[in-house]
Every structure is written in structure tokens, then in C-alpha cells.
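**Q** Build me a model from this:
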Amino acid sequence: MSTTTLASHNVPLSLPDGLSQEQLLVFKPFNNWIATLTNSLRLQADAAHPFHADPYALRSVTIQSYDRFGGGRVGFVKLAANVSNSAGESLPAIAFLRGPSVAMLVMLIPDDAPPGSDERYVVLTVQPRIAAGSLGFVELPAGMVDDEGSFKGVAAKEIEEELGVTIHEDELTCLSELAAPEEDAGGEGLAKAMFPSAGGCDEHITIFSHERRIPRDQLQEWSGRLTGLRSHGEKITLKVVPMKDAWKAGARDAKCLAALALWQGLQQEKKL
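**A** Predicted coordinates:
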């Protein structure tokens, strides 16, 4: 472990062996995290802020561990930050940084369903999620956003890879943007997305939806289909369920529950 100064913020930065400050600063999730935190801390200058009388400040950052992806680029980072006020009161500040993701609510409507019918089916994936200790975790199709990818582009790509369906970016509806509350110009600048574990992880998931009509006999063909990129270690089975039952089938998946809630709420407010 070595200690230097994070030049952009003039605070001590401790780094594990094998990771330089230059390599860390190429890792976009770290830059996004510290920029958003800095902006949030700046808001304490407002007399109406609950922490105005004794504001918190970022005192130091310690990178505890990191992982690399293909090509040697930094992929995941775990850090501990010291965020405290003059009274020595600290805020919980251990974070796992992995960056943004996308999730897709894909709804299938049988082509013989009459206009105005509420008969819809949701496509879920069943795949190993070792972090959850599961070899058959049921969830919405999802994928990570890399430094170069657009959110809509990644969503369309993941649908093609996981579901075997080609969808143009323009055919996707961003539920997260439609549902996001209007933010003041002086707001924190948080992403218009769902944060599944804000107490310990920076991951935020932008949720998209897409619906299409297909022949009814294709519904059975889709369910149980094997998909996914084997070169990426993906072994995915598709699961098609009636939309009215999707909240039960995907009850362990925060993405699924959030997507269904967003879609229903936007439908009720006639924003879809």
C-alpha cells in the first residue's frame, strides 16, 4: 500500500500494490463517484441544508482492492473514504464501484390479442449468479455499460445477445427518464436510474422497455430457449411469464420489481 495525494481534490489517497493513480483516474466509475460526492458536499453551503452548521468534508480515500477485466483495464474497485465533520462525526463510506448498468422490460403481445387487451408476457432470464449463490437466478435481461457504450445501445445489444432479438435503439423507451423527478439546477446530479444498493455500491440501473406483437405459438418457443454468449461465460435460459405474474416470478430481482413499478406508474399517469 502506498499513499499519495489525489491531485484533483487535495486529499490523501492510499493505493494497493499494482494500481497507480493514473490507472485509477482512467476508471470512469471512480471519477463519477467522486464528482457526484463533491457536488453533494458543496450543497452544504446552503443555509437550508441540514448539515450546514457543521458540514462534512472528504478527508481521505483508501482503495482497498481492485479487479481487472480483459485487456488489463480496471473493472471493479472497493474503497473506504473518510467523510467527516469538525466534530469528528463520520458518515458510512465504504463503497464497491462497478459503474452503471441497463435492464430491459421486454413485453410480448400475442398477435391475435384484440386491441386494448391487457394480455402481455414478460421475458425473464434464468442464469447462474454466483454472487447470490445461485445457478438459476430469475431476473430481467441486463448488462453493464462500458466507458464507450451508450445506454440505449447497450440495452439493444443485451436484448440481442440474451434474447436473440434484434431491436433498434429507437424502439426502446427509457422508463427511468420518464419517471425521474424534476431536479433543481443546484441538485446533486444523481443519474436518472435505480440504485439497488445505495448503502454500499455505486451501481445504478437505467431501465428500458420494449413491446412487440408476435405469433402466439412463438411464446412457447421462446420459453426455455438457451441463449447468451458462451465466450462471456453466459448460460442463459429464457422464461416467458404472464405480465400479471411477473412480480412473483422475478420477486428476488430488484430490476424486475423496479421496472414493473415504473411501467405501471407511467401507465397510470398516461406517460406511456
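
**Q** contacts and neighbour counts: CA atoms only from here.
**A** OK.

**Q** which residues sit in contact with Phe69?
**A** Phe69 sits next to Gly75 when contact means C-alpha atoms under 8 Å, 6 or more residues apart in numbering.

**Q** same check, this time on Ala113
**A** Counted by C-alpha under 8 Å, 6+ apart, Ala113 has contacts Glu119.

**Q** Arg68 now?
**A** For Arg68, the contact set (C-alpha under 8 Å, 6+ apart) comprises 74-76.

**Q** how close does Met144 get to Pro242?
**A** 27 Å (C-alpha to C-alpha, to the nearest Å).

**Q** higher neighbour count, the two?
**A** Neighbours were counted for Met144 and for Pro242 using other C-alpha atoms under 10 Å; Met144 has more, 19 against 16.

**Q** Settle this for me: the more buried one is touching Val102, isn't it.
**A** Yes. Using C-alpha atoms under 8 Å, Met144 is in contact with Val102, at 6.4 Å.

**Q** joint contacts of these two?
**A** With C-alpha under 8 Å, 6+ apart, Met144 and Val102 have common neighbours Val154.

**Q** Proceed likewise with the subsequent sequence, for comparison:
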Amino acid sequence: MATQANEPSLTLSKFFNDEKIYTPIPIYLPQALTAEQLTNFPAFKNWLTRLLKNFALQDEATHRFHARPFRLHRIDVESVVWFGPKPGFVKLQAKVQNYEDDEAKGLSSGEMAKKGMLWIPGAVFLRGGSVGVLNQPKSSTPTPTPTPSSREEEEEEEEETYTLLTIQPRIPSGSLAFPEIPAGMLDGSHNLGGKAAQEIREETGLVIQESEMIDMSALATSKVTLDPSSSSYSPGKLSSTLHEDIQNAMYPSVGACDESISLFLCQKRMARAKLDELRNKQTGLREEGETITVKVIPFSELWREGGRDGKALAALGLYYSLKERDLLPAWPVKPSERENV
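**A** You can find the predicted model right below:
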């Protein structure tokens, strides 16, 4: 871990990105990181803005923490992973508590608890948002002169539904052949559908259009709010009280990481020959350390083949829940004329 300075590298006061700061926030940086690099890092900027915005809701009398509001008292940036000249990942400790340090002097933890003096664990790994894509191609082999029997065979063949996995080294898991659905970081982009289409192209070689992307995460969560004034359950209804600002996405490790993953579905009819071209295709951006092999599997086997990938399992859960409620659009009636592999 980089050496921290005795004095803060910068102190935020009054406002950050138009959000109110109630208590000055000293920030301590490792020597290699400048204040400008940190505050311009999209993941940090988005995280701190959202945190301050949601903390401000504590001003409302109906907020469950109104009597003793939590404040952000300090940030210690412990380490940085660089993507070239810019921060890529940042590990920090945020000091969050509902009391001032002077109030706690001479008190035991039990005495503090009786007074309602609480703190919240603030270890945060910042990496920003991501997208994941559940591909669902159906194969289609046209018959030059259909006969009754060949039409029946074609209809049966068109019902063969597949999905695409990327097989690639994932060092944190200790694997050189980890199976997962295509995914990628947003890099500050808010164009989720376009980024999802880009990741499909880069990781599988399949060219699709942004309009073919179905945001399953948004379909599932856009009408469900995080209401800090009440824990009551109202399915499908917007709360009329307090609404926290939060992404309409899946948070895979919310106890330690800011990452949110928007899960998309791409349903596509493909000529059998085009689908076969994807099998075992070698893809990935070598300049970014990607070495990917495409694996085509029956969609019915994704729960098994992709069972180690949290994105795949979450996407499957969303897919079947949305399908059961008839919230997914109809399948394309024929292979796309823009189809390209």
C-alpha cells in the first residue's frame, strides 16, 4: 500500500458535483495519485455524488436515520490500479459514522451503542459500472423448395435456441478457461445499449445493433425504489415518500464494490452457417490482455455451463421472470439482413 501523507491531499467542503457536503471531507491520497486524477475518475465521481445525494435525504423527518444522520468524515485512498495514465481501479476506506470523534472519547462500544452512536463499514473497491449480455440466437436453415416434411423439419430446427459464452483466463478465480456471458466495463459511458452491443462484437465477433438490446435490468427494477423511510413492500408501485438514487442494475458484491451490472438480452435468428462460424472463434482485444474463445451451447444448458458466473445466473433469473410476465418482445421473424460474423 502506498504511503499516506500526514496532511490531507485535499479537503472537500460545501459541495461536490452540486451535492451538499455537511461535514468537510479530508481525502488522503497515495503519492502516485493526484487530486485531479481522483476527482475526474468516473467511478469515484459517480460513487461520491450518489452517496452525498442519498445522505441528504436524512434531512427529511421521515428518514429512519433523521435523528442521528450518518456523515462521511474522511476518505483514505489506499491503492490504485492504473489503466495507462488513468486510474482503472481504486481501493479506499470511507469513514462513515453518525457521531463526532470527540463524542466517543472515553466510551466503551457498549456505551456508544446505548447512545445510538453507530458506524458503517466503508471499505470500497471502485471500478465503475458494467454491462452483461445474455445472447439467445435461434438457428435457421432455409430450404430451397419446401415440402410438407421439410417445413416441419425447418420449424423444429428453428426452435433450437442457443447462447454464447466467452471462455477466457480470469486470474482472480485462478482459472485459464472461465466460462461467462459477454460483459465489459462502461468506462464512464452512459450509453448502456451501445456498450452492450460493442462488447458482443469485441468478445464474440457477432455484429448486432443497439436497437436489438433489451435492458432486462431496467425492465425489472425501474419501478422499484429504495425507500429509506420504510421497509414496507409495495410491488410495482413507486413510493410516495423518499427515493434513493441508485442504478437500475444488479450489484454483485455490494458489501465491498461499487460495480453495478446492467443485464441485457439479445434475441436473434441466425442462419445455421452463421451460427456455426461462431463456434470456437478466437476473439478479444489483445492490447487489453483479452484471449477469448467463443463457446456455443444450448440455451437450456446455460444454468449448468455458466453456473460459476454470477452474471449468467442473474440474467437467467431475470429472463425467466420477465418471460413469465410476458414483458419480453416477440422474437424476430427471420434472420437479420445485416447479420454479420
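
**Q** TM-score for these two?
**A** Aligned and superposed, the two chains score 0.92 in TM-score terms (TM-score structural alignment, normalised by the length of structure 1); 271 aligned residues with a C-alpha RMSD of 2.0 Å.

**Q** Nearest to Leu226 of structure 1 among the contacts of Arg68 of structure 1?
**A** Gly75 (27.5 Å; C-alpha to C-alpha).

**Q** Surely the closest one touches Asp67?
**A** Yes. Applying C-alpha under 8 Å, one finds Gly75 of structure 1 in contact with Asp67, separated by 5.5 Å.

**Q** neighbour-wise, which of the two wins?
**A** A count of neighbours by other C-alpha under 10 Å puts Gly75 above the other of Gly75 of structure 1 and Asp67, at 17 against 11.

**Q** The more buried one -> structure 2?
**A** Matched to structure 2 by TM-score structural alignment, Gly75 of structure 1 sits across from Gly88.

**Q** The closest residue to its match other than its chain neighbours sits in which helix or strand?
**A** Distances taken as C-alpha to C-alpha, 6 or more residues apart in numbering place Trp82 nearest to Gly88 of structure 2, at 5.1 Å, with adjacent residues excluded. Per DSSP states H and E: Trp82 of structure 2 is located in strand 71-83.

**Q** Asn54 of structure 2 belongs to a strand?
**A** No. With DSSP: H, G, I helix; E, B strand; the rest coil as the criterion, Asn54 of structure 2 is assigned helix and is not in a strand.

**Q** Please work out how many residues are found near it.
**A** 17.

**Q** Please name the residues that touch the residue mapped onto it from structure 1.
**A** Matched by TM-score structural alignment, Asn54 of structure 2 corresponds to Ser40 in structure 1. By C-alpha under 8 Å, 6+ apart, the residues touching Ser40 of structure 1 are 187-188.

**Q** about what we covered before: mean deviation of the strand holding Trp82 of structure 2 from structure 1?
**A** Superposed on structure 1, strand 71-83 of structure 2 shows a mean distance to its aligned partners of 1.0 Å (mean C-alpha distance after the TM-score superposition for structure 1).

**Q** Mind listing what's buried along that strand?
**A** 71-80 (16 or more other C-alpha atoms under 10 Å).

**Q** Stretch 171-179 of structure 2 too?
**A** For stretch 171-179 of structure 2, by 16+ other C-alpha under 10 Å, it's 177-179.

**Q** Of those, just say which sits nearest to Pro121 of structure 2.
**A** Distances from Pro121 of structure 2 to the buried residues of stretch 171-179 of structure 2, taken by C-alpha to C-alpha, are shortest for Phe178, at 31.3 Å.

**Q** wait, doesn't that closest one sit right on Ile167?
**A** Yes. At 5.3 Å, Phe178 of structure 2 counts as touching Ile167 under the criterion of C-alpha under 8 Å.

**Q** mind putting the contacts of Arg68 of structure 1 in TSV, secondary structure included?
**A** TSV is the format used below for those (three-state DSSP):
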residue	secondary structure
Val74	strand
Gly75	strand
Phe76	strand
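
**Q** What is the nearest of the residues you listed to Thr227 of structure 1?
**A** Gly75 (24.6 Å).

**Q** what's that closest one in contact with, if anything?
**A** Contacts of Gly75 of structure 1 (C-alpha under 8 Å, 6+ apart): 27, 66-69, 98.

**Q** quick one: the strands in the stretch 101-250 of structure 1?
**A** For the stretch 101-250 of structure 1, the strands defined by DSSP state E, counting those that start in this stretch occupy 101-110, 121-129, 134-139, 142-144, 173-174, 205-214, 226-227, 236-242.

**Q** Which positions in structure 2 sit opposite the fourth one in the alignment?
**A** Using TM-score structural alignment, strand 142-144 of structure 1 corresponds to residues 183-185 of structure 2.

**Q** how far apart are that stretch and its match in structure 1?
**A** Mean for stretch 183-185 of structure 2 is 0.7 Å (mean C-alpha distance after the TM-score superposition for structure 1).

**Q** Tell me which residues are up against that stretch.
**A** Looking at what lies outside stretch 183-185 of structure 2 - C-alpha under 8 Å, 6+ apart - the contacts are 128-133, 196, 199-200.

**Q** Next, count neighbours for the closest residue to Ile181 of structure 2 other than its chain neighbours.
**A** Spatial nearest neighbour of Ile181 of structure 2, excluding adjacent residues (C-alpha to C-alpha, 6+ apart): Leu165 at 4.9 Å. Residues lying near Leu165 of structure 2 (other C-alpha under 10 Å) number 25.

**Q** shouldn't Leu165 of structure 2 be in contact with Ile292?
**A** No. Counting by C-alpha under 8 Å, Leu165 of structure 2 does not reach Ile292; the two are 9.6 Å apart.

**Q** Stretch 11-23 of structure 1 corresponds to what range in structure 2?
**A** Using TM-score structural alignment, stretch 11-23 of structure 1 corresponds to residues 25-37 of structure 2.

**Q** and that stretch, which residues are buried?
**A** 25-30, 33.

**Q** now stretch 211-223 of structure 1
**A** For stretch 211-223 of structure 1, by 16+ other C-alpha under 10 Å, it's 211, 219, 222-223.

**Q** Format those as JSON lines; extra columns: distance to Asp253 of structure 1.
**A** Output for the buried residues of stretch 211-223 of structure 1, formatted as JSON lines (distance: C-alpha to C-alpha, whole Å):
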{"residue": "Glu211", "distance to Asp253 of structure 1": "20"}
{"residue": "Leu219", "distance to Asp253 of structure 1": "22"}
{"residue": "Trp222", "distance to Asp253 of structure 1": "21"}
{"residue": "Ser223", "distance to Asp253 of structure 1": "19"}
